[in-house]
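Participant: kindly generate the corresponding structure for this input.
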Amino acid sequence: MELTRSQPQYGYALAGIQQDELSNLAEHHYLVTFTAWQLASQVKKAGAKIDIQKVLEFCLIHDLGELFGGDIAMPYARANPKAKIHAKAFEEENQRFLSKFFGNQSDYFKELGREILNAKSDECIIAKIADYIEVTHYKQYVKVFSKFDTDLVKPKLMEMIGKMKDPIAKRELNKFIKSWTVNISKKDIPEILYENAEK
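Facilitator: Below you'll find the predicted structure:
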């Protein structure tokens, strides 16, 4: 797992992010997990039947297969769907290889990997939503964010939410994403911190 610190997310290069600003897999996994924990906690608090531990497990392993390559940017994946199919197959093979290092949890790791690549359960969908949110927040953090980013990601997020089974989770995430896509570009981190500082 320590190798994730050194694996840059080179898919960001197509978004105009320079090499010295590329995120790495460890940072990405942490931030996705944190975001998903908050999303899952909120929908569960509203009454949704969500297994938060499962959401967190999906987040912790969701891109581990990219440790050996396979990270492609969303715009490229849309422009070349065949490349996305190959990248997904490559990532699945890498996860299968990595499962050997999980001892008696090898089969469980493989199953988690298969599930997150297909993202059909509500827990997987929350993890994937957090993934898209983190990528978009990172672009904002390194100041390459544009309206194009939310125009690209919002339909994908709404499509994922539409596939959710739990009606409460679906309703709450639908409201959240609509608000998030409108408000994400309105303030930078220093403004948010200043507004929330004790006066």
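Participant: okay, CA-based contacts and neighbour counts for the rest of this
Facilitator: Fine.
Participant: tell me who's in contact with residue 22.
Facilitator: Residues near residue 22 by CA atoms under 8 Å, 6 or more residues apart in numbering: 8-10, 12-13.
Participant: ok, which stretches of the chain are helices?
Facilitator: For the chain, helices defined by DSSP state H occupy the ranges 25-45, 52-61, 74-79, 81-98, 106-118, 122-141, 147-162, 167-183, 189-195.
Participant: of all the ones you listed, which lies closest to residue 17?
Facilitator: For these, proximity to residue 17 was assessed by CA to CA; helix 122-141 is nearest, at 8.0 Å.
Participant: alongside the first, I'd like the structure of this one:
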Amino acid sequence: MNTSTFLEILSVAEKLKCNTRHSWTSSGRHESVAEHSWRIALMALLMRDEFPNIDMDKVIRMCLIHDLGEAFTGDIPAFDKKEEDSKKEDEIFLQWVETFPAHYKEEFIELLAEMNERKTEEAKLYKALDNLEAVIQHNEADISTWIPLEYDLQFTYGSDKVEFSPYLKELKKEIDKRTTEKIAQNSEAITNK
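Facilitator: Model (predicted):
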């Protein structure tokens, strides 16, 4: 890849550092899309031993590119996102990827198709991590940043994505336990909301 193209791609990707998500960090600011993508890639890296038969390099690549379309569209919270929003994000992503050198263009197009189909173990794992990271982040944020629907969403979001893996089901169970504890510890704040 020539250096000019390389820098142009990074310039677009930099927008993920600027685009914020619905979630808040423990320090009291909105998290960026880039931070979310980085952490799900880290989650995949740390789970290598739990999934010895999965191509974790591919999962990490999926995690790193999965929200690149949001460099153009911004983030739409899962509870507001509609099918047409996802389609638009994919269309813009694919238009952008058309400008990439052939090898990268093919790789990114194939990864997106695999992620959207969610038939491979790699795609299933990436999507589970994408959902679980959001729930983990909400647990790390101050509960005052939660909106009313999130008290139930914390328990349901991602539950269907972990069913293929005993390890992920156990992780979701632990996350749910921590959610329950957080809500119980902050019940006065919830009552006054």
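Participant: overlay them and tell me the TM-score.
Facilitator: The TM-score (TM-score structural alignment, normalised by the length of structure 2) is 0.72; 167 aligned residues with a CA RMSD of 2.9 Å.
Participant: closest to residue 68 of structure 1 out of the helices of structure 1?
Facilitator: Closest approach to residue 68 of structure 1 among the helices of structure 1 (CA to CA): helix 81-98, 6.9 Å.
Participant: what sits up against that closest one?
Facilitator: Outside helix 81-98 of structure 1, the residues touching it (CA under 8 Å, 6+ apart) are 63-72, 77-78, 110, 113-114, 117.
Participant: if we can go back for a sec, out of the helices of structure 1, the one nearest residue 2 of structure 1 is which?
Facilitator: Among the helices of structure 1, helix 25-45 sits nearest to residue 2 of structure 1 (CA to CA), with 8.0 Å.
Participant: related to what we said a few turns ago, is it possible to get TSV of the contacts of residue 22 of structure 1 that adds neighbour count and distance to residue 157 of structure 1?
Facilitator: Below are the contacts of residue 22 of structure 1 laid out as TSV (neighbours: other CA atoms under 10 Å; distance: CA to CA, whole Å):
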residue	neighbour count	distance to residue 157 of structure 1
8	22	24
9	23	21
10	20	22
12	21	19
13	14	22
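Participant: which contacts among those residues does structure 2 share?
Facilitator: Contacts from the contacts of residue 22 of structure 1 that recur in structure 2, judged by both residues aligned by TM-score structural alignment, their matches' CA atoms under 8 Å, are 10, 12.
Participant: just the closest of the contacts of residue 22 of structure 1 to residue 40 of structure 1, please.
Facilitator: residue 9 (25.1 Å).
Participant: I figured the closest one hits residue 23, correct?
Facilitator: Yes - if you go by CA atoms under 8 Å, residue 9 of structure 1 and residue 23 touch, sitting 5.6 Å apart.
Participant: before we move on, the earlier item: would you mind giving the helices of structure 1 as a markdown table with mean neighbour count and distance to residue 4 of structure 1 added?
Facilitator: Shown next, in a markdown table, are the helices of structure 1 (neighbours: other CA atoms under 10 Å; distance: least, CA to CA, whole Å):
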| stretch | mean neighbour count | distance to residue 4 of structure 1 |
| --- | --- | --- |
| helix 25-45 | 20 | 5 |
| helix 52-61 | 20 | 11 |
| helix 74-79 | 14 | 21 |
| helix 81-98 | 17 | 13 |
| helix 106-118 | 18 | 16 |
| helix 122-141 | 22 | 16 |
| helix 147-162 | 15 | 25 |
| helix 167-183 | 16 | 29 |
| helix 189-195 | 10 | 26 |
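Participant: in JSON lines: the ones you listed, plus distance to residue 1 of structure 1.
Facilitator: Listed next are the helices of structure 1 as JSON lines, based on distance: least, CA to CA, whole Å:
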{"stretch": "helix 25-45", "distance to residue 1 of structure 1": "8"}
{"stretch": "helix 52-61", "distance to residue 1 of structure 1": "10"}
{"stretch": "helix 74-79", "distance to residue 1 of structure 1": "25"}
{"stretch": "helix 81-98", "distance to residue 1 of structure 1": "10"}
{"stretch": "helix 106-118", "distance to residue 1 of structure 1": "14"}
{"stretch": "helix 122-141", "distance to residue 1 of structure 1": "19"}
{"stretch": "helix 147-162", "distance to residue 1 of structure 1": "29"}
{"stretch": "helix 167-183", "distance to residue 1 of structure 1": "31"}
{"stretch": "helix 189-195", "distance to residue 1 of structure 1": "30"}
